[in-house]
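Visitor: Structure here, sequence nowhere to be found:
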């Protein structure tokens, strides 16, 4: 990938993609001690950065390659990008997607006119099927990340970052197969060799980190993460040398931190960002420096409503803003009122209440009261629980797995 190739890609994409201007985040800046800017590719055409690489790749294909029809494998965002680009070029496209792909991504891909095949539980299994179909039916395979022209298209993100923030110090970029990281890091280093590029992977699918440590591409036994867009067991061997050369290091993130990052972005910036795009937000807490200009690339925002609702619920639970407790009460009039008054005194807002008189035959502890409350956070939650205990109640906090499953 050369500077001239990146310039050619930028020219092809002009007028096709949306320029996603950086958004300064005072809240995230304060939390990590750096000046944080978000690169909102969740606002891109098709809802993710993938349109860049897919559209540019198709522009480089011969008429014969296009006439045979296109095929690819994707966890969702490349699928939509390729389907959109193929429709614009008047070329038929077939997309093989894992069966675990969120419904919103499947439906959006179909809406762009592509034929969708669901196969396998992870990207790698879908990719094997797509490769097989390409050979059997003579289709032109367009890789989602392991292709230098695709990676060149993705790398145009770096042009926009430097245009908005010429003195950027650090760029955080999500890594799945490595195409985005290869493109962005390579162009970023060409524009400013002193810029630091940090890749971010989920702990359960850190295939690039494992490959870099081994010095060659390796395959993980599993890719287990809620960040479906980067659930890749084997990174691309063609883009690997560019990541190896231009990505300074990698941070890995546990899934639980993505849940909190979702709340941060939604509440502070009113944006929906999918789990793979939240990796770079979660990574801000892991930075070992301060006072830098940091750009977090939000790679996409294609999240289905059910997943969104689950993230909100679990995020509120993690932060102590929703919790459930149970307590055994004497079976006599007024006990429920007594507990309710105590909760009101401490500003606990009741969401759900279950009052069961048939727990046991001991009327001194014969009623189980199970209450779900809204609180202001962990400190307020502990204040409420402690107040109940100080009044002589034996309180048991009901954990998420116990109550919501």
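Guide: Structure's in. What do you need? This structure is a prediction, so every number in the text was calculated from the model and none was measured.

Visitor: can we go C-alpha only for contacts and neighbour counts from here?
Guide: Will do.

Visitor: Helices along the stretch 101-250 of the chain, start to end?
Guide: 103-111, 123-137, 148-155, 157-164, 179-191, 207-214, 240-246 (DSSP state H, counting those that start in this stretch).

Visitor: so which of those comes closest to residue 353?
Guide: helix 103-111 (33.3 Å; C-alpha to C-alpha).

Visitor: Report all helices and strands that the closest one contacts.
Guide: helix 77-89, strand 115-118 (3 or more C-alpha pairs under 8 Å, 6 or more residues apart in numbering; DSSP states H and E).

Visitor: Of all the residues in that helix, which ones are buried?
Guide: Judged by neighbour count (16 or more other C-alpha atoms under 10 Å), helix 103-111 contains these buried residues: 103, 105, 106, 108, 109, 110.

Visitor: could I get those as a markdown table with distance to residue 221?
Guide: Below are those laid out as a markdown table (distance: C-alpha to C-alpha, whole Å):
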| residue | distance to residue 221 |
| --- | --- |
| 103 | 26 |
| 105 | 26 |
| 106 | 26 |
| 108 | 30 |
| 109 | 29 |
| 110 | 31 |
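
Visitor: Can you name the two of these that sit furthest apart?
Guide: Taking C-alpha to C-alpha, the two most distant members of the buried residues of helix 103-111 are 103 and 110; they sit 10.7 Å apart.

Visitor: Mind listing residues that contact stretch 41-53?
Guide: With contact meaning C-alpha atoms under 8 Å, 6 or more residues apart in numbering, stretch 41-53 is reached by 13, 17-20, 77-78, 80-82, 84-85, 149-154, 156, 272-273, 277, 297-302.

Visitor: For residue 212, find the nearest of the helices and strands packed on helix 103-111.
Guide: helix 77-89 (24.2 Å).

Visitor: show me the contacts for the most centrally placed residue in the chain.
Guide: Nearest to the mean C-alpha position of the chain, counting by C-alpha atoms, centre = their mean, stands residue 275 at 1.7 Å. Residues near residue 275 by C-alpha under 8 Å, 6+ apart: 226, 227, 228, 229, 258, 259, 262.

Visitor: what about stretch 182-197, distance to the chain center?
Guide: Remark: stretch 182-197 is offset 23 Å from the chain centroid, using C-alpha atoms, centre = their mean, to the nearest Å.

Visitor: Take this one as well and set it beside the first:
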């Protein structure tokens, strides 16, 4: 792959403009006070299908030769990319198959089926999802749409930062969750092009710090075991090759947050920003609230990447004694 460029992201923005929602940038005085700096949050939980993933999935699939995509699309995901792929298939009028963990959150699976996607489940730890995807693709002549490891996926995801920085050019530090790495790679590419001095901080769950450990080692590494974290969308064992090539050069640093940090951020977003955020989507905000972001001046930009969580799970995660105590003082 040739180097990902700002032009790739700008071209993706033009392609996506008719089909994506221009999500709002949220702010609150209480958030500024908690962070000790002005903060704006790009609310991709309000994107179509509930996460930023639709941007990359649609851009990748719509960029395929028509004859290739007409046979159908297939991809693997813990849920958000799956819903994005299902909607993409619906809009492009081609069948979409998604391979999802058997324990994926029910709303995400139901969302795929509601959009007309075919669901194939697999068991984490005992089945190789990539091999399953490859087999199904070969059998059906389907085009694989990766969740992160694609130039078009990265470019589409990078439109999140392009929109945010267009509205808030005063941002001096951009904080982004890192799972497969597509969002971080695309966002860092366009952000560093527009504002070379901007800092890009990646955030991972403590139990799934594959990008952080890879950066420390200077090469891609694989975690010895599959990560166990409530941030299921960020539970990757190793960075994707293409995203790693970008992120290893452009991310200024990567920090980690605990599951408790994440649920605290979810509760904070609900109370003060009036939005429902899934665990993976709350990681960047969690790092800001914990004071983990190296920042010296200006505004902090935060990407809230998704909102795919059902009500019982959301209530269970935020119903912690510390959160109840905080509510009592609001």
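Guide: Yes, it's here. As the structure is a computational prediction, the values presented were derived from the model and not from experiment.

Visitor: And the TM-score between these chains?
Guide: Superposed pair, TM-score by TM-score structural alignment, normalised by the length of structure 2: 0.94. Supporting alignment: 323 aligned residues with a C-alpha RMSD of 1.8 Å.

Visitor: Excluding chain neighbours, what is closest to residue 311 of structure 1?
Guide: residue 259 (5.7 Å; C-alpha to C-alpha, 6 or more residues apart in numbering).

Visitor: Please apply the same query to residue 117 of structure 2.
Guide: Nearest residue to residue 117 of structure 2, sequence neighbours excluded (C-alpha to C-alpha, 6+ apart): residue 86, at 4.8 Å.

Visitor: rewinding a little: show me what the residue nearest to the centre of structure 1 lines up with in structure 2.
Guide: Counting by TM-score structural alignment, residue 275 of structure 1 lines up with residue 279 in structure 2.

Visitor: Against residue 267 of structure 2, how distant is that match?
Guide: From residue 279 of structure 2 over to residue 267 of structure 2 the distance is 10 Å, taken as C-alpha to C-alpha, to the nearest Å.

Visitor: Over to residue 79 of structure 2?
Guide: 22 Å.

Visitor: again with residue 304 of structure 2
Guide: Residue 304 of structure 2 is 13 Å from residue 267 of structure 2, by C-alpha to C-alpha.

Visitor: In terms of neighbours, single out the busier of these two.
Guide: For residue 304 of structure 2 versus residue 267, neighbours defined as other C-alpha atoms under 10 Å are more numerous around residue 304 (30 against 26).

Visitor: Let me know whether that one touches residue 273 as I believe.
Guide: No: if you go by C-alpha atoms under 8 Å, residue 304 of structure 2 and residue 273 don't touch, sitting 11.1 Å apart.

Visitor: close enough to count as contact, residue 280 of structure 2 and residue 308?
Guide: No: under the criterion of C-alpha under 8 Å, residue 280 of structure 2 is not in contact with residue 308, lying 9.1 Å apart.

Visitor: Residue 243 of structure 1 maps to what in structure 2?
Guide: Per TM-score structural alignment, residue 243 of structure 1 is aligned with residue 247.

Visitor: For that match, which non-adjacent residue is closest in space?
Guide: residue 185 (5.4 Å).

Visitor: looking at it, the one you found is touching residue 243, isn't it?
Guide: Yes: applying C-alpha under 8 Å as the test, residue 185 of structure 2 and residue 243 come out as touching, 5.8 Å apart.

Visitor: what do these two both touch?
Guide: Joint contacts of residue 185 of structure 2 and residue 243 (C-alpha under 8 Å, 6+ apart) are residue 154.

Visitor: Looking at these two, which has the bigger crowd around it?
Guide: Neighbours around residue 185 of structure 2 and residue 243, counted as other C-alpha under 10 Å, are more numerous at residue 185. The numbers are 33 against 23.

Visitor: Okay, that one and residue 295 of structure 2: tell me how far apart.
Guide: 20 Å.

Visitor: ditto for residue 58 of structure 2
Guide: Noted for residue 58 of structure 2: a distance of 34 Å to residue 295 of structure 2, by C-alpha to C-alpha.

Visitor: Between those two, tell me which one has more neighbours.
Guide: Neighbours per residue (other C-alpha under 10 Å) separate residue 58 of structure 2 from residue 295, with residue 58 holding more: 27 against 16.

Visitor: which non-adjacent residue is nearest the residue mapped onto the more buried one from structure 1?
Guide: In structure 1, residue 58 of structure 2 lines up with residue 55, judged by TM-score structural alignment. Using C-alpha to C-alpha, 6+ apart and skipping residues adjacent in sequence, the residue nearest residue 55 of structure 1 is residue 85, 5.1 Å away.

Visitor: For the stretch 1-150 of structure 2, which segments count as strands?
Guide: Secondary structure of the stretch 1-150 of structure 2 (DSSP state E, counting those that start in this stretch): strands at 25-26, 39-43, 73-76, 96-101, 118-122, 143-144.

Visitor: Could you export those strands as JSON lines, including mean neighbour count and distance to residue 323 of structure 2?
Guide: As requested, the strands of the stretch 1-150 of structure 2 are arranged in JSON lines below (neighbours: other C-alpha atoms under 10 Å; distance: least, C-alpha to C-alpha, whole Å):
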{"stretch": "strand 25-26", "mean neighbour count": "19", "distance to residue 323 of structure 2": "21"}
{"stretch": "strand 39-43", "mean neighbour count": "24", "distance to residue 323 of structure 2": "21"}
{"stretch": "strand 73-76", "mean neighbour count": "26", "distance to residue 323 of structure 2": "34"}
{"stretch": "strand 96-101", "mean neighbour count": "26", "distance to residue 323 of structure 2": "30"}
{"stretch": "strand 118-122", "mean neighbour count": "17", "distance to residue 323 of structure 2": "35"}
{"stretch": "strand 143-144", "mean neighbour count": "22", "distance to residue 323 of structure 2": "42"}
